[in-house]
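Asks: Pasted the sequence and its predicted model underneath.
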Amino acid sequence: MSAAASEEIEIIEKAKSLLGEDYVPNDDEEYMNKRQQAYFQMLLLEWKRSIHSAAGQTLQSLASGPIREPDLNDRASSETDWGIELRTRDRQRKLISKIDSALRRIDQGEYGYCEVTGDPIGLKRLIARPVATMTVEAQEAHERREKISRDD
């Protein structure tokens, strides 16, 4: 096990002991207090760990042998399935960089605040999308600008 992985496990265990088993952030607390930060840090680390686990399973399946289906249709179907699986893993690889960025923002005390406006992103949005970097309004404005520039 790598030093980074053991450090992540240690952080998760520390967060679990701080939070208790059934803690969920709520609006009655001070926004982005230590307990909420620990909750999101644990959530992000668990998500990252599950992605790494799934990627490891994919690698094991790939290493178990090449596709050697005798029927051309079966082979084409298998290759299509593998292509989808590999694209999924590529998207998850990109997601890991977003998770790492969110973890850095937690360490720097910037997590939970919009990178455009500086306003709180909101607990419901962060629970739904822990890697969010903008408020819903800022994200919508960003997507409108992106669509307009794409249409030009």
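Replies: Sure, I can see it. Numbering: from 1, shown residues only.
Asks: CA only for contacts and neighbour counts going forward, please
Replies: Will do.
Asks: Show me what secondary structure element comes after the helix ranked longest in the chain.
Replies: Secondary structure assigned by DSSP state H gives helix 72-108 as the longest helix of the chain. Tracing the chain C-terminally past helix 72-108 and defining elements by DSSP states H and E, one meets helix 123-128 next.
Asks: before we go on, here's another structure to hold up against the first:
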Amino acid sequence: MVKQFNPETMTDDDILQMADSDYMNEVQLAFFKKRLIALESEMVENAKKTTQAFQEQETNYIADPSDRATIEEEYALELRTRDRERKLLQKIRSALELIGSGEYGFCEDTGEPIGLKRLLARPTATLSIEAQERREKMQKHFAED
């Protein structure tokens, strides 16, 4: 009996149990699309919360220099976090485009499958582990010269 998979209720284990020949079939693509859309929504919501918090704080004047410095440091940390999330948001949107074009899940360097375990851990991955390691070695090599 063949197990029927529903992308709406699938778990990571369900994805991993699928046959290798099912790699990036419609069900898997729908599963990763759902996951990426959820991540995208989370990033957008975090950005809205940050904007609201900054707008609320702008109206409060803080006289104590130590308190003001602490708040400015918290703002700087929050902005760095949002910048990382902004970059991740771009990767998420690129991954969604790859799903639309049918190229999702395949290494951009080699064309080989990236692998389900890697995509479950990092759904925005565009390189297989081997290709990523090669790039990192090359970057390290050229950084040392």
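Replies: Ah, there it is. Please read these numbers as outputs of a predicted model, since none were measured by experiment.
Asks: Map Thr80 of structure 1 across to structure 2 for me.
Replies: Residue pairing (TM-score structural alignment): Thr80 of structure 1 is matched to Glu73 of structure 2.
Asks: Any idea how many residues pack against that match?
Replies: 12 (other C-alpha atoms under 10 Å).
Asks: Arg91 of structure 1 now?
Replies: A count of nearby residues for Arg91 of structure 1, using other C-alpha under 10 Å, gives 11.
Asks: From Met43 of structure 2, how far out is the counterpart of it in structure 2?
Replies: If you follow Arg91 of structure 1 across to structure 2 using TM-score structural alignment, you land on Arg84. Going from Arg84 of structure 2 to Met43 of structure 2 by C-alpha to C-alpha, to the nearest Å gives 10 Å.
Asks: Check Ser101 of structure 2 too.
Replies: Relative to Met43 of structure 2, and taking C-alpha to C-alpha, Ser101 of structure 2 is found at 23 Å.
Asks: who's more crowded, the two?
Replies: For Ser101 of structure 2 versus Met43, the count of surrounding residues by other C-alpha under 10 Å is larger for Met43: 18 against 9.
Asks: host element of that one?
Replies: Counting by DSSP H and E, Met43 of structure 2 is found in helix 26-58.
Asks: just the angle between that helix and helix 65-101, please?
Replies: 160 degrees (axes from the mean of the first three to the mean of the last three C-alpha atoms, to 10 degrees).
Asks: what residue lies at the spatial centre of structure 1?
Replies: With distances taken as C-alpha atoms, centre = their mean, Ile99 lies nearest the centre of structure 1, 4.6 Å away.
Asks: and Leu126 of structure 1, what pairs with it in structure 2?
Replies: Under TM-score structural alignment, Leu126 of structure 1 pairs with Leu119 in structure 2.
Asks: List the buried residues in stretch 35-49 of structure 2.
Replies: For stretch 35-49 of structure 2, burial by neighbour count (16 or more other C-alpha atoms under 10 Å) applies to 35-36, 39-40, 43, 47.
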